[in-house]
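S.K.: coordinates only, sequence not included:
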């Protein structure tokens, strides 16, 4: 199951996310999303856990907890939707 983790501190690392979720089961992958322009965290990330029961337990226990002085949001990740592209207006 893929898990969305939001409202992360800009300093939170993938290693910290792995350590946070590991007590609930195997963490297959941890990813903090980085802004390609600034090279800084965008304040959210994703965790992949192979066992859905463990993932759901992690969501229940970690949503609303404090990490690096931030109250995090943890829920099941939704599939990315296709964003509509608007044509640029030429002047």
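M.R.: It's in. These numbers were taken from a predicted model, which means no experiment stands behind them.

S.K.: from here on, contacts and neighbour counts on C-alpha atoms
M.R.: Will do.

S.K.: so what touches the helix ranked longest in the chain?
M.R.: Longest helix in the chain by number of residues (criterion: DSSP state H): helix 52-62. Applying C-alpha atoms under 8 Å, 6 or more residues apart in numbering, the external contacts of helix 52-62 come out as 1, 3, 21, 24, 25, 49, 72, 73, 74, 75, 76.

S.K.: residue 31: which of the residues you listed is nearest?
M.R.: Distances from residue 31 to the contacts of helix 52-62, taken as C-alpha to C-alpha, are shortest for residue 3 (10.4 Å).

S.K.: hold the first one in mind and look at this next one:
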């Protein structure tokens, strides 16, 4: 198990500091980041928290998954690596006629 957690369905009012504070109840938080829109700076409604150990990560999952934060039931689980080869960018497959 990893100590990096995905946190979903976050209210837009949650920021990095409040996310860190919520998880610190379950152990030492190595990092906490709410993902934001590049253009508007507004929260995308999810983030990532890295706990100091797997045991603390599991405690946070057990304690926070399904809990209500500002009226929204948050989802907390182990973060999985992003699948796929990515997207975007320019790829030339030769000329199109």
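M.R.: Yes, it's here. The structure presented is a predicted model; accordingly, all values stated were derived computationally and were not measured.

S.K.: how far away is the aligned partner of residue 62 of structure 1 in structure 2 from residue 76 of structure 2?
M.R.: Counting by TM-score structural alignment, residue 62 of structure 1 lines up with residue 64 in structure 2. Here the criterion is C-alpha to C-alpha, to the nearest Å. By it, residue 64 of structure 2 lies 7 Å from residue 76 of structure 2.

S.K.: equivalent analysis for residue 48 of structure 2, please.
M.R.: 9 Å.

S.K.: go on, residue 35 of structure 2?
M.R.: Shown here: residue 35 of structure 2 relative to residue 76 of structure 2, a distance of 15 Å by C-alpha to C-alpha.

S.K.: neighbour-wise, which of those two wins?
M.R.: A direct count of neighbours by other C-alpha atoms under 10 Å for residue 35 of structure 2 and residue 76 places residue 76 higher, at 25 against 16.

S.K.: could you find the closest non-adjacent residue to residue 67 of structure 2?
M.R.: Nearest in space to residue 67 of structure 2, with sequence neighbours left out and distances taken as C-alpha to C-alpha, 6 or more residues apart in numbering, is residue 73 at 5.3 Å.

S.K.: what residue is smack in the middle of structure 1?
M.R.: residue 45 (2.4 Å; C-alpha atoms, centre = their mean).
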